[in-house]
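> Model the following, please.
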Amino acid sequence: MVSARNVLRLVIKTVAGLLLIGSAIIAYNLSTTPLASIPVIGTLTVFFTALLVISAVLILIY
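Now for the predicted structure:
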């Protein structure tokens, strides 16, 4: 029988996987866009992409 804890862990890992996919898409877009044209937005995007990757990896480890 499937417990609620296992279902919750599966949902959390799915969200983490989606975060990793989303951050990979953002990273690809960053690599094809010159950040010099949008310095503040570019810096914030890099920062939040790094946070997405770190949080997704930590969630997957859990």
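> contacts, neighbours, all on C-alpha from now
OK.
> which element follows the helix or strand where Tyr28 lies toward the C-terminus?
Using DSSP states H and E, Tyr28 maps to helix 4-32. Per DSSP H and E, the first helix or strand lying C-terminal to helix 4-32 is helix 39-61.
> here's the other one to compare against:
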Amino acid sequence: MEIFAEGLSVIGAMLLSVSCGLLLEELVFGVLARLFFARQPEARNEKERNSQGEFPCLR
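Presented below is the predicted three-dimensional model:
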């Protein structure tokens, strides 16, 4: 019975450490992935840029 309790505590400790690691990984890389792959807001469309002379070679 003592071996069973010891094994159960080892399994519980392993599960706790793995779940904490997964939580930390999701918080860190989930937020970073959202920042890296977020769409950039477009202030103006292509016609407005061309008419204002930002790309003179495209006229």
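> Mind telling me the TM-score for this superposition?
The TM-score (TM-score structural alignment, normalised by the length of the second structure) is 0.51; 35 aligned residues with a CA RMSD of 1.8 Å.
> Could you check the angle the helix holding Tyr28 of the first structure makes with helix 39-61?
Counting by axes from the mean of the first three to the mean of the last three CA atoms, to 10 degrees, helix 4-32 of the first structure lies at 150 degrees to helix 39-61.
> May I see the buried residues of helix 4-32 of the first structure?
By 16 or more other CA atoms under 10 Å, the buried positions in helix 4-32 of the first structure come out as 12-13, 16-17, 19-20, 23, 27.
> ok, Val46 of the first structure - how many residues close by?
Counted with other CA atoms under 10 Å, residues neighbouring Val46 of the first structure total 16.
> and if you look at Met1 of the second structure?
By other CA under 10 Å, 6 other residues sit near Met1 of the second structure.
> how close does it get to Leu8 of the second structure?
Using CA to CA, to the nearest Å, we find Met1 of the second structure at a distance of 11 Å from Leu8 of the second structure.
> Also Ser17 of the second structure?
For Ser17 of the second structure relative to Leu8 of the second structure (CA to CA), the value is 14 Å.
> got it, and Met14 of the second structure?
10 Å.
> next one: Val31 of the second structure
Relative to Leu8 of the second structure, and taking CA to CA, Val31 of the second structure is found at 34 Å.
> List the contacts of Leu19 of the first structure.
Going by CA atoms under 8 Å, 6 or more residues apart in numbering, Leu19 of the first structure touches 52-53, 56.
> Tell me roughly how far stretch 13-27 of the first structure lies from the second structure on average.
For stretch 13-27 of the first structure, the mean deviation from the second structure after alignment is 0.4 Å (mean CA distance after the TM-score superposition for the first structure).
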